[in-house]
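> take a look and give me a structure for this.
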Amino acid sequence: MRHFDLTPLYRSTVGFDRLFSLLDSANADAPSYPPYNIERTGENAYRITMAVAGFSEKELSLEAREHVLTVKGDKEAEDESRSILHRGIASRAFERRFQIAEYVRVDGAKLENGLLHIDLVRELPEAMKPRKIEIGTGTSKQIEAQTH
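As a prediction, the model looks like this:
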């Protein structure tokens, strides 16, 4: 019997809590730059943290559209007068997409110490929230049929 590791499926979805309706994120060729974490910060709160060292706020853009959060980084042209002997800090452009669940919205984003923090909140509409149903005490109402 084969054992399938589904860990890659959990990487780029937020708010589904391991219930996946879209399995296209299971690509083995998924890009690994820039590295990121997804964490749950509350019952209905999440945070994506991306390591974007070397990028400024104006070089980064976020867009949420139709259950997809897109983070792009476009690096401005470097100074050609510098001679770099070893390049260990990547400065290439990137585009990272995250599938987000219905009713999950981006609450804010901030860049600090080379890390981009994106806060997400799941807000269920009132009709979707659980509600308490009162149980009757045994007195039932009878409906009398009228005959003409």
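> only C-alpha atoms for contact and neighbour calcs from this point on.
Fine.
> which residue lies nearest the spatial centre of this structure?
Central residue of the chain (C-alpha atoms, centre = their mean): V14, 3.7 Å from the mean position.
> give me every residue that touches that one.
Taking C-alpha atoms under 8 Å, 6 or more residues apart in numbering, we find V14 in contact with 38, 46, 98-101.
> sequence B follows; please return its structure for comparison with A:
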Amino acid sequence: MNAFDFSPLFRSTIGFDRLSRLMDTALNAADASYPPYNIEKLGEDQYRLTMAVAGFGESDLEISQKDNALVVTGRAAKEAEPRQFLHRGIARRAFERRFELADHMVVDGASLENGLLHIALRRVVPESLRPRQIPIGKGQPQVIETRAA
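As a prediction, this is how the structure comes out:
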């Protein structure tokens, strides 16, 4: 049995549509293994996605980010002259690989070298969402910021 029914979970929740899509993607992603890829953590907030795209040039690849989705698409150009292969082990078939990104993740850039596509990612948390230190004083609590309602 490969199908899971999450409808009881979503009967009592509101606004978890993204969680539902994420679960569906995770369950269906087991079939997709082309092209192979690595995800590395380079630092506290820096990551690198590396995909093996042998046979693809820069003009054959497209990288896009919309909301929390990173999409890497590869379409091999048609060969001008047909060739006869005795063995074809390098797959140049078209692909579309989707990655769900966490909140505040941005793509810093991409490079293609030696058949490997490197995509640099970084987490940029806004100052308003970062933890802050609250000073402890004596007597009455100190007002840090006031706003008119």
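> overlay them and tell me the TM-score.
Here the superposed chains carry a TM-score of 0.76, computed using TM-score structural alignment, normalised by the length of structure 1; 121 aligned residues with a C-alpha RMSD of 1.7 Å.
> which of the contacts of V14 of structure 1 sits closest to S61 of structure 1?
F98 (13.8 Å; C-alpha to C-alpha).
> show me the contacts for that closest one.
Applying C-alpha under 8 Å, 6+ apart, the residues near F98 of structure 1 are 12-14, 68-70.
> ok so it is a strand residue?
Yes - when DSSP: H, G, I helix; E, B strand; the rest coil is applied, F98 of structure 1 is found to be in a strand.
> could I have the buried ones of the contacts of F98 of structure 1 as PyMOL selection syntax?
To isolate the buried members of the contacts of F98 of structure 1 in PyMOL, using 16 or more other C-alpha atoms under 10 Å:
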select buried, resi 12+13+14+68+69
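> as CSV, the contacts of F98 of structure 1 with distance to L85 of structure 1 and secondary structure would be great.
Listed next are the contacts of F98 of structure 1 as CSV, based on distance: C-alpha to C-alpha, whole Å; DSSP: H, G, I helix; E, B strand; the rest coil:
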residue, distance to L85 of structure 1, secondary structure
S12, 35, coil
T13, 38, strand
V14, 40, strand
V68, 39, strand
L69, 36, strand
T70, 33, strand
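> and in structure 2, which of the contacts of F98 of structure 1 remain?
On the basis of both residues aligned by TM-score structural alignment, their matches' C-alpha atoms under 8 Å, what survives of those in structure 2 is 68-70.
> now, which of those residues sits nearest D24 of structure 1?
For the kept ones among the contacts of F98 of structure 1, the nearest to D24 of structure 1 is V68 (12.7 Å; C-alpha to C-alpha).
> verify the contact between the closest one and Y103 for me.
No - in this structure, V68 of structure 1 is not within contact of Y103 by C-alpha atoms under 8 Å, at 11.9 Å.
> mind listing what the residue lying closest to Y33 of structure 1 once chain neighbours are set aside touches?
Nearest residue to Y33 of structure 1 in three dimensions, chain neighbours excluded: F94, at 7.3 Å (C-alpha to C-alpha, 6 or more residues apart in numbering). With contact set as C-alpha under 8 Å, 6+ apart, F94 of structure 1 has these partners: 33-34, 72-74.
> could you rerun that using 10 Å?
31, 33-34, 52, 60, 71-75 (C-alpha atoms under 10 Å, 6 or more residues apart in numbering).
> go on, E44 of structure 2?
Contacts of E44 of structure 2 by C-alpha under 10 Å, 6+ apart are 122-123.
> swap the cut-off to 7 Å and go again
Not one residue lies near E44 of structure 2 by C-alpha atoms under 7 Å, 6 or more residues apart in numbering.
> A helix includes it, no?
No - counting by three-state DSSP, E44 of structure 2 falls outside a helix, being coil.
> still on that earlier bit, could you export the contacts of V14 of structure 1 as CSV, including distance to E112 of structure 1?
Shown next, in CSV, are the contacts of V14 of structure 1 (distance: C-alpha to C-alpha, whole Å):
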residue, distance to E112 of structure 1
I38, 17
Y46, 18
F98, 21
Q99, 24
I100, 23
A101, 26
